[in-house]
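A.B. asks: Pasting the sequence and the predicted coordinates here, then a few questions.
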Amino acid sequence: MWSQNNHPSVDQASRRKRTIGFILAFGVVFSLFFVLHTRYTIHPVSGSSMEPTIQDGQYVLIERNQKFQRYATIAFSATEEEGMFIKRIIGVPGDKMTIRGNILILSLETKSKFDSTVQVKLSDQVAEQLKEKNEIPAGYYFTLGDHMDVSNDSRNFGLIKKTQVEGVLKGILPQSIKGGRPMFVLNVLAVALVVISFVILMIRLIAHYRLEQVKNLEQYPADFRRKLSILKQEETRKNTFFLLIISGLLGLALCLMMVSVFQTGNQLDLAQHQAAQVEKEVQKLKSQQNELLSKVTVRSYPDEGIGLKETDWTKLVDKEKQKEAQPKIETELTQKLAPYFGLVQAMISVDVPSQTLTLSLLGDTENEENKEKIKENVEVLIAEAKDIPKLTQITIEIVMTVNQKQETIYEGTFLREKDQEDFSLLETSKEKG
């Protein structure tokens, strides 16, 4: 016989199920917020150093990770500065750099030396820190603000360690809702409503499944069948009630998601506008760089030379040492020759079978006064290059940029057959214009 004392009441079972359901829903929502909190963070932006990309007063969403690429916008803390900084990565590990006084010339790529250089003025302290370096070390980055005129960045506090970086910019929270943070909460709320609706639906399906497992009611007492009938009616009523709740939650979540979609569209339009502004800033930066170059006056090449024979040139014809030695020697030459030939890049070609070297100098200047001085410096350089072993050819090309048009002001090729012989001029081009 069925005994009521041997089984929990229907109300107790129903309350227990509701309690379990609410606990489960709370756990899911809590887990969702925990994951979002540990992976993402929100920072307010104070100041105009990243305009026009990021406006003063906006909030930015930062993803905590350690994967950084050139031109990515990152959040980091500076060693000697207070607060969190939002800047753009310009220089990455391995980029070649040259320090000329307080001027940093940063080569961003190796294939196109002059089209991919950035030239900025450093503070005295940073220039002193970097003067012995010829490339950005592993685990360090050089950052700039998009609005360089007002930005406090690596020009003032130096290279940034990877460990100082909190994460990468993933999005700018819309300004249409003041502060941006409520918009983020709105999106999280929409996801939470969908999750809660799913949890409620699963609980109701489980309850329905368990009731449907009761078969062959004729073998149970009439009292049990009556209570089961009441329980099914109660569950049907609850299903209807929770169905309305789920519909309401999903409808609300849909509305929130539509708002988010509209805001995303607005953000896309804003991003396109900002991209156009960034392009203008890049052109402005190039103009400033050209203006700075035009003010640089080359110096007379020292009669005693600049120590070319002190370089270990034999490493360049050693198969095992060439790959590591060549970039270092090219950077060293670039730094040594820059004061006497303007913005110059030294490149070395190695012919291993014949054990010979070819030195190429490609320079750029905008100062009219540099023309004759560069020609005089070439003669002294060629005389000193006599002591470089295995060097059989020197090619020099210096161009002057005027109104964005390049004009070759010197071009010559010097040859010799054996070490210690003087170089002879094979061909040269006259000054154009």
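C.D. replies: Looks like it arrived, so ask away.
A.B. asks: drop to CA atoms for contacts and neighbour counts, all remaining ones
C.D. replies: Fine.
A.B. asks: could you say what helices and strands the lengthiest helix in the chain packs with?
C.D. replies: Counting by DSSP state H, the longest helix found in the chain is helix 222-294. Of the remaining helices and strands, those touching helix 222-294 by 3 or more Cα pairs under 8 Å, 6 or more residues apart in numbering; DSSP states H and E are strand 117-121, helix 181-212.
A.B. asks: What lies in contact with the one helix or strand residue 89 maps to?
C.D. replies: If you go by DSSP states H and E, residue 89 is part of strand 84-91. Strand 84-91 is contacted from outside by 45, 50, 69-78, 106, 108, 136, 141-146, 153, using Cα atoms under 8 Å, 6 or more residues apart in numbering.
A.B. asks: if you set the cut-off to 6 Å instead, what comes out?
C.D. replies: For strand 84-91, the external contacting residues (Cα atoms under 6 Å, 6 or more residues apart in numbering) are 70-77, 141-145.
A.B. asks: picking up where we left off before, can you say which of the helices and strands packed on helix 222-294 is nearest to residue 61?
C.D. replies: helix 181-212 (8.8 Å; Cα to Cα).
A.B. asks: Distance from the chain centre to that closest one, please.
C.D. replies: Relative to its chain's centre, helix 181-212 lies at 37 Å (Cα atoms, centre = their mean, to the nearest Å).
A.B. asks: want to compare, so here's the second one:
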Amino acid sequence: MEKVKKIWPSIVKFTKQYLLLILAALVVGWLIHRFIFTASLVQGNAMAPTLKNHQYVFINRLTKIQRGDLVNFAARGIDARQGKANNYVQRVIGLPGDTVAYHQGALYVNQKLVPQTYLSSQEKGSGTELIFGDPWDLKTLSESSLWKSGDRHQERVPAGKYFVLGDKRSQSNDSRYFGFVAQKDIRGKVVGTF
């Protein structure tokens, strides 16, 4: 018993240090997850063939968003037809101030042809013009009653918002249907998969 009494302070000190180390690691992990990196599950085929259904993606919350980036955003409150997926992963097509148009099967941003090498050959001729007409632009899309009232009657992507499309256009519920995605709703940029 005397031996235990002698080493007890060392055990308590070691335990406190160990618990503090675990607590610090948990706090750092939470801060990284909350403010720098996180992960998300892709639900659905809207980004095929780039991303597959039930694939996990890494999200960087700090990086600047550029045209062509894949972004993860909160779908609740943006898409009235949002199903099971709380978050969407889609491609940024239009940045604030951009014009976006579709004509004869080709996508134009600021009147410049956008090569869509990420689309499958099927999607390049998917017939999305049957749904939205050909040609379409932001003004014609934004006349839709599905778009939020604040997004309607726009010829350019408003400040602080983005126009996004899925890579599988024939199955993607994207900005063509629900309008723009606000910067505040974007969780971050996809930087990898696992």
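C.D. replies: Alright, I've got the coordinates. The shown structure was predicted, so the numbers you read here are calculated from the model rather than taken from an experiment.
A.B. asks: Select, out of the helices and strands packed on helix 222-294 of the first structure, the one closest to residue 356 of the first structure.
C.D. replies: Per Cα to Cα, nearest to residue 356 of the first structure of these: strand 117-121, 29.4 Å.
A.B. asks: residues touching residue 159 of the first structure, list them.
C.D. replies: Neighbour list for residue 159 of the first structure: 140-142 [criterion: Cα under 6 Å, 6+ apart].
A.B. asks: tally of neighbours for residue 191 of the second structure?
C.D. replies: 16 (other Cα atoms under 10 Å).
A.B. asks: all helices of the first structure, in order?
C.D. replies: 10-39, 124-130, 154-157, 181-212, 222-294, 319-341, 370-384.
A.B. asks: which parts of the fourth one are buried?
C.D. replies: Residues of helix 181-212 of the first structure classed as buried by neighbour count (16 or more other Cα atoms under 10 Å): 181, 183-184, 186-197, 199-200, 203-204.
A.B. asks: so it aligns onto which residues of the second structure?
C.D. replies: With TM-score structural alignment applied, helix 181-212 of the first structure matches no range in the second structure.
A.B. asks: now do the third one
C.D. replies: The alignment of helix 154-157 of the first structure onto the second structure (TM-score structural alignment) spans residues 175-178.
A.B. asks: Out of the helices and strands packed on helix 222-294 of the first structure, the one nearest residue 129 of the first structure is which?
C.D. replies: strand 117-121 (13.7 Å).
A.B. asks: so what secondary structure elements neighbour the closest one?
C.D. replies: strand 103-107 (3 or more Cα pairs under 6 Å, 6 or more residues apart in numbering; DSSP states H and E).
A.B. asks: what's the strand it packs on in contact with?
C.D. replies: By Cα under 6 Å, 6+ apart, strand 103-107 of the first structure touches 95-98, 117-121.
A.B. asks: JSON lines please, covering the contacts of residue 159 of the first structure and showing distance to residue 244 of the first structure and neighbour count.
C.D. replies: Output for the contacts of residue 159 of the first structure, formatted as JSON lines (distance: Cα to Cα, whole Å; neighbours: other Cα atoms under 10 Å):
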{"residue": "140", "distance to residue 244 of the first structure": "56", "neighbour count": "18"}
{"residue": "141", "distance to residue 244 of the first structure": "55", "neighbour count": "25"}
{"residue": "142", "distance to residue 244 of the first structure": "56", "neighbour count": "23"}
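A.B. asks: Filter those down to the ones in strands?
C.D. replies: Using DSSP state E, the members of the contacts of residue 159 of the first structure that fall within strands are 140-142.
A.B. asks: Residue 84 of the first structure -> the second structure?
C.D. replies: Residue 84 of the first structure maps onto residue 87 in the second structure, by TM-score structural alignment.
A.B. asks: Skipping its backbone neighbours, what lies nearest that match in space?
C.D. replies: Leaving out its chain neighbours, the residue that sits closest to residue 87 of the second structure by Cα to Cα, 6 or more residues apart in numbering is residue 74, at 4.5 Å.
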